[in-house]
Every structure is written in C-alpha cells, then in structure tokens.
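Asks: predicted model follows, preceded by the sequence.
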Amino acid sequence: MAEILVGTCSWTDRALVTSGWYPRGRRDAEGRLRYYAEQFPVVEADSAYYALPSARTSRLWVERTPDGFVFDVKAFSLLTGHPTRSAALPADLRPALTRRWSAEADPGLLDEVWARYAEALEPLRQAGRLGTLLFQFPPSLAPGAEAEAFLRRCRERARGWPFAVEFRHPGWWRDDREASTVALLADLDAVAVAVDTAQGLPTSMPPVAPVAARRLDVVRFHGRSPHWGTGTKEDRFRHEYTERELTEWLPAVRSLAERTDRLHLLFNNCCADAAVRAAGMMRGLLVSAALPHQVRRAPAAVGGGGAGS
C-alpha cells in the first residue's frame, strides 16, 4: 500500500503569508519554508509556473528542508501551452516570444526554456527531493490527435524526469474517454493527476481517480467554488473544505493507495490558511480511517542558518 504524503500547493501564496499561520520570527523566506517543512512532508512549488526557477533557489530549498521532504514542481507556463508574457522569460529569450511565435513553427524556444528549467531543478533531483514535475495543461487542450502529439513532445523533452499530467479540459476524463486517457499516460510513463472541483459547471472536472503509473499518484484539491473556470484566482479557488467533503474522498484515497507506491494529496484552496487547515484535517481523517502507517509525518527539522531569498 502507498505511502501517503499530505500537503499544500504553495507555501508562499500571499493569502497564506498574510493569514497569520506563520509564527512571528518565521515569516521571512527561509523561516517560512523551514516552518512549513516541520508541519508537512510535501509541497508543490508553484512559482516555477510563473517564472523560470534558478539552481540557486533549488539549492536553498534543499538546504532549508530535512531529508525526506519532497517538492512537486509545476512546469513553466510556456512549456504547457499557457499564455506567457515575454517578461516572464530571461531577458535574452524575450525577443523570440513574438505574437507570431508558435510551438509548432518554432520549437527551438521551448527546447531552450526546457533546458534552463531542467538545469535549475537538477539540485532538487540530485538531492532526492523532487517528487514529480507537474505539467498542468490549459482548458484549451482538448482530447484529439493534435493534443496527443503535443503531449508526446512535452514528454520527449522531459525524458528521464518524473512527469505528472493534470488536464483542465473535462473531456479527457469523461466516461467514453477515461480508459484511452489512462492508456495514453501509461504509454508516456506519466503520472495521472486527479482533481477535486465543484461539480455541475461547464468546466467541472469529472471526479475520477485514475492510475497510470504505479510509482505515484497525485490528487490536487482545488476547492469547490462555483466560480471554478471563471473570475479571479481568488474566486476560483476560494473554498473551506468541510470534514464531510474530505470524508467523501476516503474510499478513493484508499483505492489509489492500494494501486500505487506513493500518493500525494495537495490542497490548492488558497484562501487565507484554508489549504493548510484542510491538509491537516485530511491527515487526521486518514489516521482515523485505519491508514496511520501509510500517512507520512513531517520529517525531523533541519538546523537554522542560511541566507534569505
């Protein structure tokens, strides 16, 4: 049965930082990460989606967290086909990202972006702290031959790296498509990411719990806001999970745990400290549900020191 790691999709989200969850004296960059790692054994690094990370940052993440702590890292937006501002790129690459640029006509920019992204995350991989890379694809990526070809190109760039896929187009997981989507991800040696969102909306993701790779499965709890797929980020992800809502997930979590070696449960309902409270509640429910030996506690803390960033 899988080892279950529970955490959140960010430790630097502004709403969390200003919520008061971090104690006094531990609210700088170093203090926040060290404190978070004392509470949970896994976190998603979402900053890499918005800007290319640096090797220095990866090394600091390793230094500030204990052995056994794991980072899932989001892929940079350009790598997954999301709209990307040229300002998010390093200065020398910005001229290449013109309005006419496309991945099909000029894949060279993507190749260079991937090379720099991978180089930046190598310290995490070498230290054994990289859980997976998370390729979250936009709602515009609908199932079909063109989308599958794009997925294969993404996987080819990331050959040899742990690779997880989250779809935002509901069609990938509808009843008539689920089996072929699982088969595609298995062929790509990709981890399937399940999601929890509000139901009954045009953009609602089906509440499925697929397994495509034995080594890992990931569930991202986005909250159940009625504004999912619309509005601001705060509107889309504002939700306070209830014990009943999380209890509904326990059968699926158990099923996933029986079919994988490791399971990451990550909370993305970024409203004040709602995500960390939901993660703590889920961990308690799992222990009460006779899964205590599978639920990983936070590793022992590392010592202080190191520069802020």
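Replies: That came through, no problem. Numbering: from 1, shown residues only.
Asks: C-alpha only now, for contacts and for neighbours.
Replies: Will do.
Asks: tell me if I am right that Leu265 is in a helix.
Replies: No - counting by DSSP: H, G, I helix; E, B strand; the rest coil, one finds Leu265 to be strand, located in no helix.
Asks: doesn't His222 make contact with it?
Replies: No - here Leu265 does not reach His222: they are 11.0 Å apart, not a contact under CA atoms under 8 Å.
Asks: one more structure, for comparison:
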Amino acid sequence: MKEILIGTSGYDHPELKGSFYPLNLARKDFLSYYSTKFNALEINSTFYGMPTAERIKSFYDRTEGRIKFSIKLTRVLTHEIDSQWQLKVKEFRTALVPIVDKNALASILVQFPESFGYTQQNRFYLSNLLKELEGMPCVVEFRHKDWIRESVFAGLESRNAGIVFCDMPQLKNLPDGFSSRTPFIGTNAYIRLHGRNQNGWYAKNVYGEETHRYDYEYTIEELKSFIPIISNAQKEGKIVQLYFNNHPKGTGFKNALELQDIVSKL
C-alpha cells in the first residue's frame, strides 16, 4: 500500500501523560512528540478561533516537517455565519500560507452542524464558500444525511472538493458512511472516525454540554473493516486520510496506533 495519513483530531490532551505522552514530557513538547508517532494531524483549535499565520507556522516548526496537517475551518464560517463571512475566509486563507508554502497542508476540513440542512439557502452558501476557498484542498463533512445524494456529489466534484466519510452511530439523521455508502470525491479519501456511541451521541450534562458523544473505543475487528475501503480508495488514486475523533480517555490515540500497526502488516 502507498503511505496512508493516519492521525487524531487534536493532540493537546494533558490527561494522556503517562499513557500516550511520557510522564516527564512538558506540554509545550506534545506536538513534537506526536509527530514522531503519526504522519498526520487534524487541527481542531482553528474551529474555535481564527488562526494566525504565526500560530500555523508554529505547528509546522514544532513538527520539523514530519507530518501533514488537516486544518478545521473556523466555526464563524460553518456554525455562526454572518454577513462578513467572505472577509473571514480571506483571513483564514492568509493564515494557512506558511504550511501551504511548505506543502504540508493535506486538507481544509469544512464541518457543518446537523442543523445545516439541505436547503436552497445553504446550498448557495456552500457553493459560494467553496468558490472563496478555490485552489485549497477542501473536504466537506455533513452531519445530516439529506446531503448524501448524487447532485451534491456532482457539485462537490465540479468544485474540486471532497466529502468526508463519517464513521458514526446509525441514528435517524446522521450520515454514517457505511450505511449511506458515502463515495470518495476528488483527490482525497477522507475518513473521520467519531465512534459509535449511540446512547451518548445526543446526551448532555446539567449544563447542556455534550460530554459522551465521542466516548467509544473501536475493536481490532472494527478497525480491520476499514481496510477494504482504504484499498479501494488507493486503487482509485486517492490520498487516504484517517483521523480518530473518539478522544475521551485517549481511545482515539490508542485506535490510531492500532490501525497503523494493521496497515503496516498489509
């Protein structure tokens, strides 16, 4: 098999000292250590705040060019959209210049919420957003299965964008990749493993916070079920990327290492 990009969604988890990270490792050195174990990383902090070129460059510098990055689009462009969105896209693009210049950008992850339904207004917005991001390796993650249809696939293809294959619980509105048979579009085969915690997906604590959505550990057999998907994507000439978002208790890191081992023996 050709090289497959495998990593986790985020890396800065102090609770993993003593399991994934060495006990005596300073938090500032987490990313450097991470880059000795994996060849890719999905940066999620950019979702919560607009990144700067200085911040993005620091990611690259600390990994010394060892890994590729998928950068999550900031939420003001996916969850909290306003009339100034085009200016914010330009700001986001500018911030990514340091890793674009170093050929270290694997993807821009454009993740919409479940509430982003398949409406005319939302279709127009998505089309215009991808136009503003033209030339960048975008992949779109939908959280509502109404988007999983041939017309959407064709639209993404025409805009050189991909679609995320989501591994998630098979609930009413969710576009689980296996059950919806999500195809790979464009140059990337992008797989996000959220876990299959059906009972915890919509669960919230007394503060209204989602606390158990991604609490799940994949078995070895479940991980092996992705091998045919990976193989077919590679035969189609796709760049295969897999990111584990089942981060509670460090299971995403454990599963990512296990999948690396499985892949290395093929």
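Replies: Alright, I've got the coordinates. Being a predicted model, the structure only gives us computed values, none of them experimental.
Asks: drop the TM-score for these two in here.
Replies: Here the TM-score for the pair of chains, by TM-score structural alignment, normalised by the length of structure 2, is 0.90; 258 aligned residues with a CA RMSD of 1.9 Å.
Asks: ok, back up a step: now for Leu265 and His222 of structure 1: what residues contact both?
Replies: Shared contacts of Leu265 of structure 1 and His222, defined by CA atoms under 8 Å, 6 or more residues apart in numbering, are absent.
Asks: would you say Leu110 of structure 1 is within a helix?
Replies: Yes - using three-state DSSP, the assignment for Leu110 of structure 1 is a helix.
Asks: which residues in structure 2 form strands?
Replies: 5-8, 40-43, 68-72, 105-111, 138-141, 162-167, 188-193, 239-244 (DSSP state E).
Asks: in CSV, list the ones you listed along with distance to Ala53 of structure 2 and mean neighbour count.
Replies: CSV is the format used below for these (distance: least, CA to CA, whole Å; neighbours: other CA atoms under 10 Å):
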stretch, distance to Ala53 of structure 2, mean neighbour count
strand 5-8, 22, 26
strand 40-43, 14, 25
strand 68-72, 13, 23
strand 105-111, 13, 22
strand 138-141, 19, 24
strand 162-167, 25, 25
strand 188-193, 25, 24
strand 239-244, 24, 23
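Asks: save these as a markdown table, and put in distance to Gln260 of structure 2 too.
Replies: Shown next, in a markdown table, are the strands of structure 2 (distance: least, CA to CA, whole Å):
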| stretch | distance to Gln260 of structure 2 |
| --- | --- |
| strand 5-8 | 7 |
| strand 40-43 | 12 |
| strand 68-72 | 16 |
| strand 105-111 | 18 |
| strand 138-141 | 23 |
| strand 162-167 | 17 |
| strand 188-193 | 14 |
| strand 239-244 | 10 |
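Asks: other residues contacting stretch 10-22 of structure 1?
Replies: 27, 32-33, 35-36, 43-46, 268, 270-273.
Asks: let me fix that: stretch 241-255 of structure 2
Replies: So stretch 241-255 of structure 2 is contacted by 4-9, 15-16, 20, 41-42, 188-195, 214-218, 223, 256 (CA under 8 Å, 6+ apart).
Asks: whereabouts in structure 1 does that stretch align?
Replies: Under TM-score structural alignment, stretch 241-255 of structure 2 corresponds to residues 264-278 of structure 1.
Asks: which residues touch Ile4 of structure 2?
Replies: Applying CA under 8 Å, 6+ apart, the residues near Ile4 of structure 2 are Ile239, Val240, Gln241, Leu242.
Asks: now the first one: closest residue in space that isn't a chain neighbour?
Replies: For Ile239 of structure 2, ignoring the flanking residues on the chain, the nearest one in space by CA to CA, 6 or more residues apart in numbering is Asn188 at 4.7 Å.
Asks: aligned to the one you found, what sits in structure 1?
Replies: Superposed on structure 1 with TM-score structural alignment, Asn188 of structure 2 falls opposite Leu216.
Asks: go ahead and confirm its match touches Leu263.
Replies: Yes - assessed by CA under 8 Å, Leu216 of structure 1 is found in contact with Leu263 at 5.7 Å.
Asks: so which residues of structure 2 form helices?
Replies: 30-34, 45-48, 53-63, 85-95, 97-101, 120-132, 150-158, 177-180, 220-224, 227-235, 251-264 (DSSP state H).
Asks: mind listing residues that contact the first one?
Replies: Yep, that's helix 30-34 of structure 2 we're talking about. Tyr11, Asp12, Tyr21, Phe59, Arg62, Thr63, Glu64.
Asks: so what corresponds to Trp201 of structure 2 in structure 1?
Replies: So, by TM-score structural alignment, Trp201 of structure 2 is matched to Trp228.
Asks: ok, its match touching Asp196?
Replies: No - contact criterion CA under 8 Å: Trp228 of structure 1 and Asp196 do not qualify, at 10.9 Å.
Asks: between these two, which contacts overlap?
Replies: By CA under 8 Å, 6+ apart, no residue touches both Trp228 of structure 1 and Asp196.
Asks: give me the neighbour count for Thr65 of structure 1.
Replies: Counted with other CA atoms under 10 Å, residues neighbouring Thr65 of structure 1 total 24.
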